[in-house]
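S.K.: Sequence and predicted structure below; questions after.
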Amino acid sequence: MQETHRYTLDDLLTLMQVLRDPQQGCPWDVAQHWHSIVPHTIEEAHEVADAIERRAFDELPGELGDLLFQILYYAQFGREEGRFDFHDIVHVLTTKMIARHPHVFPDGHLDSRRQGIPAADVDTSEVGQRWERRKAEERDARAATSFLDDIPLALPALTRAGKLSSRASRAGFDWPDHRGALEKVREELGELEVEIDAGHQENMSAELGDLLFAVVNLARHLNIDPEQALRGTGKRFESRFRHVESAVRASGQAIESTEIDCLERYWQDAKRIERES
């Protein structure tokens, strides 16, 4: 059937207002508040990342829509409390991005354009430095007292660790190259082994955290996103383990009663198949 009408952003804003209407809206939507929506926002962001990782681009409009809908909740909460509305979000974002991209908008407004230099010829290192300077100026304007201010506590732990180490690096607190970061991983692993041998549970937890942080720091030096790297490992583990399960079933056994040496052979088979494919 031919589509005769396409909804607009204004229609979506109207939809949210109706859903939140105490008389005519949806009881579930009316009951929501700032904090109740946060877990859904995080979940929807992860679902967007998952669709991209799987290259499920046919699913992406729906997943991005679900994430956008979370922003509409916050905009509606702000509107109801007289704090801000969706148009304020758009204005603040656009203003901030124009200010952070003087190499694109040289006159500081949306209609201005860089002349004569293709994007491919712009010095990306200079762009990155300018971006960080602008963000630092914004932190100063908010009376920030530390390089580590405004890093959200609610971020996934690996992502937050990466941001913490990156901010510290900008302050000059960093290894000169990846070799120092790699040696730190070895050092933290040794300290963990000492606590494991001593049987100190609380110290083991602290040292394990230090090891994970050191690995994240190494990932930054190698220009690897630790979240993506770990998701990739999880995907490979799942595929290999499913192969092991299938092989065990084909042998007529239960995985719980199969010898570990046999499981390891199936695991290595899975890795070989993975490499060959």
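M.R.: Noted; the coordinates are in hand.

S.K.: rest of the way, CA atoms for contacts and neighbours
M.R.: Fine.

S.K.: need the helices for the protein, in chain order.
M.R.: 9-19, 27-31, 34-53, 60-80, 86-100, 124-141, 157-170, 178-198, 201-221, 226-250, 260-276 (DSSP state H).

S.K.: Format those as a markdown table; extra columns: mean neighbour count and distance to residue 150.
M.R.: Supplementary listing: the helices of the chain in a markdown table, determined by neighbours: other C-alpha atoms under 10 Å; distance: least, C-alpha to C-alpha, whole Å:
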| stretch | mean neighbour count | distance to residue 150 |
| --- | --- | --- |
| helix 9-19 | 14 | 29 |
| helix 27-31 | 13 | 29 |
| helix 34-53 | 15 | 17 |
| helix 60-80 | 17 | 19 |
| helix 86-100 | 14 | 16 |
| helix 124-141 | 13 | 8 |
| helix 157-170 | 17 | 10 |
| helix 178-198 | 16 | 25 |
| helix 201-221 | 19 | 19 |
| helix 226-250 | 15 | 20 |
| helix 260-276 | 14 | 42 |
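
S.K.: Nearest to residue 148 among those would be which one?
M.R.: Comparison of the helices of the chain against residue 148 by C-alpha to C-alpha identifies helix 157-170 as nearest, at 6.2 Å.

S.K.: The helices of the chain into JSON lines, with extra columns for distance to residue 149?
M.R.: Output for those, formatted as JSON lines (distance: least, C-alpha to C-alpha, whole Å):
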{"stretch": "helix 9-19", "distance to residue 149": "33"}
{"stretch": "helix 27-31", "distance to residue 149": "32"}
{"stretch": "helix 34-53", "distance to residue 149": "21"}
{"stretch": "helix 60-80", "distance to residue 149": "23"}
{"stretch": "helix 86-100", "distance to residue 149": "18"}
{"stretch": "helix 124-141", "distance to residue 149": "8"}
{"stretch": "helix 157-170", "distance to residue 149": "9"}
{"stretch": "helix 178-198", "distance to residue 149": "24"}
{"stretch": "helix 201-221", "distance to residue 149": "18"}
{"stretch": "helix 226-250", "distance to residue 149": "22"}
{"stretch": "helix 260-276", "distance to residue 149": "43"}
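
S.K.: and of the ones you listed, who's closest to residue 147?
M.R.: Nearest of these to residue 147, taken as C-alpha to C-alpha: helix 157-170 at 6.0 Å.

S.K.: contact partners of the closest one?
M.R.: The contact list for helix 157-170 (C-alpha atoms under 8 Å, 6 or more residues apart in numbering) reads 147, 148, 151, 152, 153, 174, 213, 216, 217, 220, 226, 227.

S.K.: let's go with 10 Å and repeat that
M.R.: With contact meaning C-alpha atoms under 10 Å, 6 or more residues apart in numbering, helix 157-170 is reached by 132, 146-149, 151-155, 171-176, 212-221, 225-228, 230.

S.K.: The structure to be compared is supplied as follows:
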Amino acid sequence: MAAQKKPAFPKSLPALVRAQRVTEWASRFGFDWPSVDPVWKKIEEEWGELKTAASSGDENRIREETGDLLFSLVNLSRFLNVEAEATLSQAVDRFLRRFAYVETKIQNQGKTLSEATLEEMDAFWDEAKRAERLK
């Protein structure tokens, strides 16, 4: 039996796009979870491994486990029919919008971000989230 030709997964692609394409490709050969439930378990496993690595202080292991967790999250995204790259891009945009809200609220109090407490910023962050949900 002839070996399957692996498509190119260029490193020039954004990492999330590349990871999602790799998981899609592997799934075509049956190298995939049968349902989303084991994906959740894999994420919990990877999360635990990252916590252990972080406790060890071993930077190489921390990087490796962070990558494994991110890869598992991309796989979850595929199972949930969302594109990881677009989803993360939207999350970054949301963060920037909320952070701008926080900054404006702090400035309206006559302070700079550096002068604000984390508690103040968190309260305005929560306010920004509530305001977005009401739209």
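M.R.: That came through fine. This structure is a prediction, so every number in the text was calculated from the model and none was measured.

S.K.: How alike are these chains, TM-score-wise?
M.R.: Remark: TM-score between the superposed chains equals 0.94 [TM-score structural alignment, normalised by the length of structure 2]; 134 aligned residues with a C-alpha RMSD of 1.3 Å.

S.K.: separation between whichever residue in structure 1 pairs up with residue 50 of structure 2 and residue 43 of structure 1?
M.R.: With TM-score structural alignment as the criterion, residue 50 of structure 2 lines up with residue 192 in structure 1. The spacing between residue 192 of structure 1 and residue 43 of structure 1, counted by C-alpha to C-alpha, to the nearest Å, is 32 Å.

S.K.: again, but for residue 177 of structure 1
M.R.: Relative to residue 43 of structure 1, and taking C-alpha to C-alpha, residue 177 of structure 1 is found at 35 Å.

S.K.: now do residue 206 of structure 1
M.R.: To residue 43 of structure 1, residue 206 of structure 1 is 28 Å away according to C-alpha to C-alpha.

S.K.: Equivalent analysis for residue 63 of structure 1, please.
M.R.: 10 Å.

S.K.: Between the two, which contacts overlap?
M.R.: Contact with both residue 63 of structure 1 and residue 43 is made by residues residue 49, according to C-alpha under 10 Å, 6+ apart.

S.K.: and the residue mapped onto residue 76 of structure 2 from structure 1, what does it touch?
M.R.: Alignment note (TM-score structural alignment): residue 76 of structure 2 maps to residue 218 of structure 1. By C-alpha under 10 Å, 6+ apart, the contact set of residue 218 of structure 1 is 162, 165, 175, 177-185, 212, 224, 226.

S.K.: Residue 17 of structure 2 pairs with which position in structure 1?
M.R.: Aligned by TM-score structural alignment, residue 17 of structure 2 pairs with residue 159 of structure 1.

S.K.: gap between that match and residue 76 of structure 1?
M.R.: Separation of residue 159 of structure 1 from residue 76 of structure 1 (C-alpha to C-alpha): 28 Å.

S.K.: show me what contacts residue 219 of structure 1?
M.R.: Applying C-alpha under 10 Å, 6+ apart to residue 219 of structure 1 gives the contacts 162, 178, 181, 182, 213, 225, 226, 227, 229.

S.K.: now the fifth one: how far from residue 99 of structure 1?
M.R.: Just to be clear, that refers to residue 213 of structure 1. Distance, residue 213 of structure 1 to residue 99 of structure 1, by C-alpha to C-alpha: 33 Å.

S.K.: got it, and the second one?
M.R.: Between residue 178 of structure 1 and residue 99 of structure 1 the computed distance is 33 Å (C-alpha to C-alpha).

S.K.: same check, this time on the fourth one
M.R.: Using C-alpha to C-alpha, one obtains 37 Å as the distance from residue 182 of structure 1 to residue 99 of structure 1.

S.K.: In contact with residue 152 of structure 1, which residues?
M.R.: Contacts of residue 152 of structure 1 by C-alpha under 10 Å, 6+ apart are 160, 163.

S.K.: rerun that using 8 Å as the cut-off
M.R.: Residues near residue 152 of structure 1 by C-alpha under 8 Å, 6+ apart: residue 160.

S.K.: Point to the residue nearest the middle of structure 1.
M.R.: Nearest residue to the geometric centre of structure 1 (C-alpha atoms, centre = their mean): residue 159, 6.3 Å.

S.K.: how much space between the match of residue 17 of structure 2 and residue 17 of structure 1?
M.R.: In terms of C-alpha to C-alpha, residue 159 of structure 1 sits 34 Å off from residue 17 of structure 1.

S.K.: Which position in structure 2 pairs with residue 271 of structure 1?
M.R.: Superposed on structure 2 with TM-score structural alignment, residue 271 of structure 1 falls opposite residue 129.

S.K.: That match contacts residue 98, correct?
M.R.: Yes. Using C-alpha atoms under 8 Å, residue 129 of structure 2 is in contact with residue 98, at 7.2 Å.

S.K.: who touches both of the two?
M.R.: Common neighbours of residue 129 of structure 2 and residue 98 (C-alpha under 8 Å, 6+ apart) do not exist.

S.K.: Show the contacting residues for the match of residue 271 of structure 1.
M.R.: With C-alpha under 8 Å, 6+ apart, residue 129 of structure 2 has these contacts: residue 98.

S.K.: Test my guess that residue 75 of structure 2 contacts residue 39.
M.R.: Yes. Using C-alpha under 8 Å as the test, residue 75 of structure 2 is close enough to residue 39 to be in contact (7.5 Å).

S.K.: Next up, the contacts around the closest residue to residue 54 of structure 2 other than its chain neighbours.
M.R.: Nearest non-adjacent residue to residue 54 of structure 2, counting by C-alpha to C-alpha, 6 or more residues apart in numbering: residue 62, 5.8 Å away. With contact taken as C-alpha under 8 Å, 6+ apart, residue 62 of structure 2 is in contact with 50, 53, 54.
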